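Colleague: fold the following.
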Amino acid sequence: MKNLKSIALALVVVLSTISVTAQTKKVNTSASTINWVGKKVTGAHEGTINLKDGTLVFKGKKLVGGTFVVDMTSMIVTDLKAGQGKEKLEGHLKADDFFGSDKFATATLVFKKLVTKAPNVYTVTGDLTIKGITKPVTFDLATTTTSATANVKIDRTKYDIKYGSGSFFDSLGDKAINDDFDLAIALKF
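Modeller: Okay, the predicted model is just below:
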């Protein structure tokens, strides 16, 4: 009986010292989506942008990291049709006034801190780089065994995107554009 207890105790000690190795899950970029919405005084515009690369890192079932690269040249407007200003707005969003995608073809996000909020829901703080400027961003991310979703609000002025911002320019009236834009992200892996 004493030997059985000793063996059981030894087994518990051994099992508790075995660390769970991290598992990196590559995001399926063609099955994942990023939808954006930018609002202004007189309405809003929306569209999509493509994920170029991405990974989520799990230890067991717990999310412990992630890195993403977004293709800024892939930004399109979906609420306008050709001939209704679609091409003009897409060109403007890719111009230096906004995202400068000729010079800054990608944006990146690197997870720095994850806090479990609920089962399979995490509050993520990461370093977001847009136009070569890196600032922290915080959002909630929900995961399943094959997917993850998040809604992220980003203040564009932190990345030197000030065009039409009422925070920086007076007398814009109904031409003012909100500083924040929203991303709805759905990842498949």
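Colleague: for the rest of this, base every contact and every neighbour count on C-alpha atoms.
Modeller: Noted.
Colleague: so which residues of this protein form strands?
Modeller: All strands of the chain, identified by DSSP state E, fall at 22-26, 33-40, 43-59, 62-77, 106-118, 121-130, 133-143, 147-155, 177-188.
Colleague: touching the second one from outside, list them.
Modeller: Outside of strand 33-40, the residues that reach it under the criterion CA atoms under 8 Å, 6 or more residues apart in numbering are 44-51, 174-178, 180-187.
Colleague: about what we covered before: can you list the strands of the chain in JSON lines and add distance to residue 86?
Modeller: Shown next, in JSON lines, are the strands of the chain (distance: least, CA to CA, whole Å):
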{"stretch": "strand 22-26", "distance to residue 86": "33"}
{"stretch": "strand 33-40", "distance to residue 86": "14"}
{"stretch": "strand 43-59", "distance to residue 86": "10"}
{"stretch": "strand 62-77", "distance to residue 86": "6"}
{"stretch": "strand 106-118", "distance to residue 86": "22"}
{"stretch": "strand 121-130", "distance to residue 86": "23"}
{"stretch": "strand 133-143", "distance to residue 86": "27"}
{"stretch": "strand 147-155", "distance to residue 86": "23"}
{"stretch": "strand 177-188", "distance to residue 86": "17"}
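Colleague: and this one, so I can compare the two:
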Amino acid sequence: MKKIVLAGLVAFVAFSFKAVDVEKKEVKANESKIVWKGYKVTGSHEGNIILKSGSLSFNEDKLIGGEFVMDMTSLNVTDLEGEYKGKLEGHLKSDDFFGIENYPTASLVFTDVKATGKNSYSVTGDLTIKGKTNPITFSISIYGNKATASLKVDRTKYDVKYGSASFFDGLKDKAIYDEFDLVTDLQF
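Modeller: Predicted structure coming up:
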């Protein structure tokens, strides 16, 4: 009798949980765009980073996950030309900033996704830059096969402290703000 009751209980529990159908959609890296924008006391600079790979996971039409890898060696500057463009790109790729020789990629893995509207979500994820991982929360909107998101990143959490008034005194107008923006337009 105990075996029948136990078997019935196991069957009830097993059928009580609906299997989650996860559809993983690969992001078309060559059709997607990541723009960075950094700020300093005297202005700002911006450029692009190429998406190496990425995917978004859905249950039916609801976003439930995602993961991305950015090619930090592709980091470029789009608001300067010539010598100044080359100098800034070289400095951003150096150990003062992103140290691309040792850290050629950065990654983002979604850890929690909450719907905030019909096509919008609040996402918390683990962002890894220069081998350091920290949680980050941002909004993402999805329309058809496109997704857009804007992330505000505190670079000092990833050991990118060059020119930060939070760590160095007397920088005056040479200070670079701790936060930079990543704006993404993804196609999948």
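Colleague: superposing both, give me the TM-score.
Modeller: Once superposed, the chains reach a TM-score of 0.90 (TM-score structural alignment, normalised by the length of structure 2), with 173 aligned residues with a CA RMSD of 1.1 Å.
Colleague: just to revisit the earlier point, buried ones from the contacts of strand 33-40 of structure 1, can you make that a PyMOL selection?
Modeller: Buried members of those, defined by 16 or more other CA atoms under 10 Å, are picked up in PyMOL with:
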select buried, resi 46+47+48+49+50+51+176+177+178+180+181+182+183+185+186+187
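Colleague: grab the nearest non-local neighbour of residue 158 of structure 1.
Modeller: residue 135 (7.3 Å; CA to CA, 6 or more residues apart in numbering).
Colleague: distance of that neighbour from residue 127 of structure 1?
Modeller: 6 Å (CA to CA, to the nearest Å).
Colleague: so those two - more neighbours on which side?
Modeller: Applying other CA atoms under 10 Å to residue 135 of structure 1 and residue 127 shows that residue 127 carries more neighbours, namely 18 against 13.
Colleague: my read: that one touches residue 136, true?
Modeller: Yes: look at residue 127 of structure 1 against residue 136 with CA atoms under 8 Å: they come within range, at 4.6 Å.
Colleague: biggest helix in structure 1 by residues?
Modeller: The helix that spans the most residues within structure 1, counting by DSSP state H, is helix 2-17.
Colleague: can you list the residues that contact stretch 160-170 of structure 2?
Modeller: Contact partners of stretch 160-170 of structure 2, identified using CA under 8 Å, 6+ apart, comprise 96, 97, 98, 155, 156, 171, 174, 175, 176, 177, 178.
Colleague: okay if I get the residues you listed as a markdown table plus distance to residue 81 of structure 2?
Modeller: As requested, those are exported to a markdown table (distance: CA to CA, whole Å):
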| residue | distance to residue 81 of structure 2 |
| --- | --- |
| 96 | 21 |
| 97 | 20 |
| 98 | 21 |
| 155 | 25 |
| 156 | 28 |
| 171 | 26 |
| 174 | 21 |
| 175 | 22 |
| 176 | 20 |
| 177 | 23 |
| 178 | 25 |
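Colleague: inside helices: which ones of those residues?
Modeller: Using DSSP H to define helices, no part of these is located there.
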